[in-house]
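Trainee: Just to be clear, the model below is a prediction. Sequence and coordinates:
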Amino acid sequence: MKALLLVAHAPSDNTRLLAKAVLRGAGHPDIDAVQCRWVEPLHAIPEDVLECDGIILGTTENLGYMSGALKDFFDRCYYPCLEKKQGLPCALYVRAGHDGTGTCRAVETICTGLRWHWIQPPLVCRGKWNDDFLQQCETLGTTMAAGLEMGIY
């Protein structure tokens, strides 16, 4: 069984729906050998990352940057995971009220330093709420879980 970790900051009803959509996608009925769990960034510890086979990061856009909770996660987990999780498949979704550019750049910079492997460009759910965001996040979860199960990542 492979472990997929979702580290997502979800301070609102809508952002919780996005995280649940990722979980729903990762739990697609055709995927048998991947288990996904969600840990809030302030509760995630280095062992969560060290024990996973892939990670999806979720954040809100806060003043053109990632959430403080996700930044705190990186601050605590960066060095304990740096040498041990190189090549970890990762993905990112951002709930952005504006364009998400600064948020993506900040997360990508940290993940590049960790030498994690992007499975796709960041998913940016930008602008006013759109129910299509849920399907996009569900697809992201399915894509990551299926790739892990098939050994692509």
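Mentor: The structure has been received and is ready for your questions. Residues are numbered from 1 along each chain as shown.

Trainee: okay, CA-based contacts and neighbour counts for the rest of this
Mentor: Fine.

Trainee: quick one: contacts for the nearest residue to His28 once chain neighbours are set aside?
Mentor: What sits nearest to His28 in space, not counting adjacent residues and going by Cα to Cα, 6 or more residues apart in numbering, is Thr142, at 6.4 Å. Counting by Cα atoms under 8 Å, 6 or more residues apart in numbering, Thr142 touches 22, 25-28.

Trainee: any idea which of these is closest to Ala91?
Mentor: Nearest to Ala91 among the contacts of Thr142, counting by Cα to Cα, is Val22 at 11.1 Å.

Trainee: which helix is the longest one in the protein?
Mentor: Ranked by residue count, the top helix of the chain under DSSP state H comes out as helix 132-150.

Trainee: alright, now check it against this:
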Amino acid sequence: MKTLLVVIHAPSPNTARLRDAVLEGTRDPNVTEVTVNAIAPLHATAEDVLECDAIILGTTENLGYMSGALKDFFDRIYYPCLEKKQGLPFALFVRAGHDGTGTCRAVETITTGLRWKMVQPPLVCRGEWNEEFIDQVTALGTTIAMSLDAGII
């Protein structure tokens, strides 16, 4: 079995819906060899990262940056994981009231330092709430879980 770690900051009802949609996507019946470990950023540890085979990150855009909770996650796992998880496949989604550019750049800077491998462009759920965001993040969860299950990532 492979392990997919899901670390999503979900401070509001809508972002909780996005988190739940990602998790629903990972439960596609065609995914048979992947265990999903969903942990909030403030509770996720370096050990969780060290034990996973891929990771999905999700954050809100806060003042043009990632959430403080996701930044705290990176602060705590950075050095313990730096040499041991190079090449870790990851995907990112951002719930952005504006354009999400600064948030994506900040996450990409940290993950570049960790030498993680982004397996698809960031998904930015931009602007006013749109129910299509649910389908987009569900598809993200399915794509990453199926890719991990198939050995593509």
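Mentor: Sure, I can see it. As the structure is a computational prediction, the values presented were derived from the model and not from experiment.

Trainee: Next, the TM-score between them, please.
Mentor: TM-score for the superposed chains, counting by TM-score structural alignment, normalised by the length of structure 1: 0.99, backed by 153 aligned residues with a Cα RMSD of 0.5 Å.

Trainee: Where in structure 2 does the longest helix of structure 1 fall?
Mentor: Helix 132-150 of structure 1 corresponds to residues 132-150 in structure 2, going by TM-score structural alignment.

Trainee: before we move on, what about stretch 57-74 of structure 1?
Mentor: Counting by TM-score structural alignment, stretch 57-74 of structure 1 sits on residues 57-74 of structure 2.

Trainee: so Thr139 of structure 1 touches Val22, yeah?
Mentor: Yes: look at Thr139 of structure 1 against Val22 with Cα atoms under 8 Å: they come within range, at 7.3 Å.

Trainee: So which of those two has more stuff around it?
Mentor: Val22 (31 against 18; other Cα atoms under 10 Å).

Trainee: related to what we said a few turns ago, which one of the contacts of Thr142 of structure 1 is nearest to Lys84 of structure 1?
Mentor: Ranked by distance to Lys84 of structure 1 (Cα to Cα), the contacts of Thr142 of structure 1 are led by Ala26 at 24.3 Å.

Trainee: how about the closest one, what does it touch?
Mentor: Residues in contact with Ala26 of structure 1 (Cα under 8 Å, 6+ apart) are 34-36, 138, 141-146.

Trainee: Which of the residues you listed ranks first by neighbour count?
Mentor: Within the contacts of Ala26 of structure 1, most neighbours by other Cα under 10 Å means Ala145, with 31 neighbours.

Trainee: Distance-wise, check that residue relative to Gln120 of structure 1.
Mentor: Ala145 of structure 1 sits 13 Å away from Gln120 of structure 1, going by Cα to Cα, to the nearest Å.

Trainee: and the gap between Gly141 of structure 2 and Tyr78 of structure 2?
Mentor: 24 Å.

Trainee: Name the helix or strand for the residue nearest to the spatial centre of structure 2, please.
Mentor: Geometric centre of structure 2, nearest residue: Leu57, 1.5 Å, by Cα atoms, centre = their mean. Secondary structure assignment for Leu57 of structure 2, by DSSP states H and E: strand 54-60.

Trainee: how far is the helix or strand following that strand from where the chain is centred?
Mentor: With elements assigned by DSSP H and E, the helix or strand that comes after strand 54-60 of structure 2 is helix 68-82. In terms of Cα atoms, centre = their mean, to the nearest Å, the centre of helix 68-82 of structure 2 is set 13 Å apart from its chain centre.
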